[in-house]
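**Student:** Here's my sequence, what's the structure:
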Amino acid sequence: MRKWLTASVLVYFLYGLFMYWYLFVMSGSGVPESYAGSSADPQTFMTGRELILSEDYSKIKNFLYFVTVPFEWFIFFIILLTGLSYKMQSWSNATSKFSAVKTSVYLFWLSLLVTVVALPVEWLGYKISVSYHITTQAFPSWMKDQVIDFWVNYLMMILIVVVLLWLIRKYEKKWWLYAWFLSIPFSFFLMFVQPVLIDPLYNDFYPLKNQQLEEKILALADEANIPAKHVYEVNMSEKTNALNAYVTGVGSNSRIVLWDTTLNRLSDNEILFIMAHEMGHYVMKHIYVGVAGYLLLSLGGLYLTHRLMKLIIGRWGTLLKIKSIKDLTALPLFLMLIGILTFASSPLTNTVSRYQEKSADMYAIEMTGDHEAAVTTFQELAKAGLSQVNPPTLVKIFRYGHPTLFERINYLEDGHESKE
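**Tutor:** Presented below is the predicted three-dimensional model:
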């Protein structure tokens, strides 16, 4: 156990050291020399202070991302290696004879432990964001969101894990296939209830106050044959200075949502470009394509998780104190493998997402015909979020579900020049 623990700490430290070197020493984020002075060059639309802050903030934010993603896997690994998972299973077994109750108790202790260990890292990210004036949220409000996160995730995990364990115990060889079948209606159910049940737990949503702007947005929606009756705004200025707008939900629960920070900072034409972009996703059915892709990946992921769990328990089950895949003790291993596979698949999912986002940008510029508003929108997004216009390659591959702002401005410019 000591050897494994020492090796895991060493690997994690060396990984963190590499990411620090890559982000802070090796990588640059400037635009190619041939694009100097263009609309995509941040020196043309950012002040000197904004340039320095965006560079520093982006490097710190990206470094935190890359070191915290495997940190959760590391926590699960330590829980298994030290026998904590086995002890928590013993505690839960003593509480009740009902399997669902045992699972709920075990999940509570596991969720609480992971949350408490990870909280200092979350708090560090919060403080850094506050120091760069991206986050405006007061600490009590931030803690409230953390508590809501805990209970929402915990209650959802109870439902998922109870069903998952029942499937594993009843269909040990094919549980992954039956779990995948059940995930299809569950995914659509979550998408349907999120706008009306989950999102309002964190923020207040209300109809757009600017009725003239709403009329313009709904006119765009009508032109795109989108059955929207209302546009919603959300009071995100209490939490952030960043800008955003999105379409959420499916069916009758679909919503067009604008952050009030977007409304306060952008012009009507810029907002209409963003709305046309979101409508492009709807028209091209990107939501359903994304769900289909997610379900396809999840099928492969669940099968790989099944095979890897069998292999790991067969070889190192004694060390990790896991007797069988059917035991609650194996849950941290399951969660660790799901996390690793999700991260490993992110370059693929991000590539597909970037293609969809580019298509939505092209749809928006064709619909609005406002090239100037499109370019200034992306410039304002960079300034408001202190975002790197041209981030390092690994950051783009693993973090960017959208094209970089450098790419987005350039292909808008290229399209505009070709029309002229």
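
**Student:** Please count neighbours and contacts with C-alpha atoms only from this point.
**Tutor:** Noted.

**Student:** For residue 218, what is the enclosing helix or strand?
**Tutor:** In the assignment (DSSP states H and E), residue 218 maps to helix 211-223.

**Student:** Show residues contacting that helix.
**Tutor:** For helix 211-223, the external contacting residues (CA atoms under 8 Å, 6 or more residues apart in numbering) are 208, 227, 228, 229, 230, 231, 268, 272, 275, 276, 279.

**Student:** make it 10 Å
**Tutor:** 207-208, 224-232, 256, 263, 268-269, 271-273, 275-276, 278-280, 282-283, 367-368 (CA atoms under 10 Å, 6 or more residues apart in numbering).

**Student:** For residue 115, grab the count of nearby residues.
**Tutor:** 17 (other CA atoms under 10 Å).

**Student:** List the residues that contact it.
**Tutor:** So residue 115 contacts 72, 109, 122, 146, 147, 149, 150 (CA under 10 Å, 6+ apart).

**Student:** What of residue 416?
**Tutor:** 365, 369, 370, 371, 372, 410.

**Student:** any idea of the angle the helix of greatest length in the chain forms with helix 211-223?
**Tutor:** Under DSSP state H, the helix in the chain containing the largest number of residues is helix 331-368. For helix 331-368 against helix 211-223, the angle by axes from the mean of the first three to the mean of the last three CA atoms, to 10 degrees is 90 degrees.

**Student:** one more to line up against the first:
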Amino acid sequence: MITHSIAAATASGFDVEAATRAYLAMVQGPARARSDAYFEGGYWLLLWGTLLSVLVNWALLHFGWSARWSAWASRRTARPWLRTMLYALPYILATSLLLLPWTIYTDFFREHQYGLSNLGFGGWATQEVTSLIVSLVVGPLILAAIFAVIRRAPRSWWLWGAGVLTAFTAFGALLSPVFIAPLFNDFTPMQQGPLRDQILAMAHAQHIPADNVYVSNASKQSDRVSANVSGLGPTIRITLNDNLLRRVPPEGIKAVMGHEIGHYVLNHIPRLIAAFAAIFLVLFFALWWLSPRLLERHRARWKVEGVADPAVLPLFAAITAVVMLLLTPATKSIIRVNEIEADAFGLDAAREPDGFAAVSMMLGEYRKLEAGPLEEIVFFDHPSGANRVRMAMEWKARHLAELPPEKRAIVRPAPLPPKD
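**Tutor:** Have a look, this model is predicted:
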């Protein structure tokens, strides 16, 4: 049926492949080369970031810092849960400090090198300090819960540990829109107007209990366009950023919001939490199996009492870094599949294929637009721009007769203006 519809559209003058190539031509020359270089450089960042994490955590074990922090915490309390929380404070501070040069390069200098950040160093540093404070509050709580199950279930803690981390992930999804996100951006109700009414109408048509649309001032960080439906239950909210309102025409905004509404209707947040629960099971099983064997070999040097000793945390962190690197194709694909589903839903909900295709090209400012199948599976957590545009043009071909006459032709948009 789909093939027949596309063939019929082609016969009537609409060529899916020609339409796709017309959109891809919006990002070309130096802009395409810069986008590809930025995104492909991220492949190597995954590897180097993992190696640095392993090196830093090995140093904490090898030079006895981790054991000394654990001993310090045990001298100050006899309560195991409090010992873990006290240990977590110097661990988080030390690893953040040791990795700071790498963080400055990847998150500040590299972003400015590619023209993808609007933050000065002071503003960027303020955000990093805020993130560190959040880690110092949340991290000890998570670790205390994980080490509690390690002490109480020495044979099956990998199973219960995965459950604890899944529970914290769900709790974070619930609280983040209300308590965490506002630490970094302001969220204000979208101004009254036809576009707001159209977005809410789409939401209400899909039974989303939202009475407002929020706008975040993301332009203080970058010029990237974005939107999302976040939260769980009572904290659900629809948010778009001010860049989207400033840079994208109404049909593109509606297309993006249709996509985000799809995430909610298709229950992607609960599904993602469930999928990552399986990832956590693999991770914790690896921790449960590998940690005792490595401790047995290096116990004399590291002075770690066992897996219930908080001093083992650097070993856990190093193993986690390696396992998550190996699981990159799985984690990326889990997210990408949800994005593909939301793309299809959004096209049906907003019925703006050209608006969706144009926004996909804007995302090509920092995402590689065309990739090989294996490359996309391993490294892309969203479909490539080429595949997103092709999906939109195929949708347009299938629904050509339903569109207004002025929207049936192949659109040949002008190239995106160069970034400053």
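
**Student:** related to what we said a few turns ago, filter the contacts of helix 211-223 of the first structure to the buried ones?
**Tutor:** 208, 228, 231-232, 256, 263, 269, 271-273, 275-276, 278-280, 282-283, 367-368 (16 or more other CA atoms under 10 Å).

**Student:** In helices only, show me the residues you listed.
**Tutor:** Per DSSP H, these map to helices at 263, 269, 271-273, 275-276, 278-280, 282-283, 367-368.

**Student:** all helices of the first structure, in order?
**Tutor:** 2-20, 48-81, 84-93, 99-131, 139-170, 175-193, 211-223, 260-265, 268-283, 286-320, 331-368, 371-385, 393-399, 405-419.

**Student:** now the angle from the last one to helix 371-385?
**Tutor:** Translated: helix 405-419 of the first structure. 170 degrees.

**Student:** Give me the mean deviation of helix 405-419 of the first structure from the second structure.
**Tutor:** Here the mean offset of helix 405-419 of the first structure against the second structure after fitting is 2.5 Å, by mean CA distance after the TM-score superposition for the first structure.

**Student:** same check, this time on the third one
**Tutor:** Overlaying the second structure shows helix 84-93 of the first structure at a mean distance of 2.4 Å from the equivalent residues (mean CA distance after the TM-score superposition for the first structure).

**Student:** what do you get for the shortest one?
**Tutor:** The superposed helix 260-265 of the first structure is, by mean CA distance after the TM-score superposition for the first structure, a mean 0.8 Å from where its aligned residues fall in the second structure.

**Student:** which residues of the second structure does that helix align to?
**Tutor:** Helix 260-265 of the first structure lines up with residues 242-247 of the second structure when matched by TM-score structural alignment.

**Student:** List the buried residues in the matching stretch.
**Tutor:** For stretch 242-247 of the second structure, the neighbour count (16+ other CA under 10 Å) marks 242, 243, 244, 245 as buried.

**Student:** What does residue 343 of the second structure correspond to in the first structure?
**Tutor:** Using TM-score structural alignment, residue 343 of the second structure sits opposite residue 361 in the first structure.

**Student:** What of residue 363 of the second structure?
**Tutor:** So residue 363 of the second structure corresponds to residue 381, using TM-score structural alignment.

**Student:** Based on its surroundings, how many neighbours for that match?
**Tutor:** Residue 381 of the first structure has 19 nearby residues by other CA under 10 Å.

**Student:** my read: it touches residue 244, true?
**Tutor:** Yes - counting by CA atoms under 10 Å, residue 381 of the first structure does reach residue 244; the two are 8.4 Å apart.
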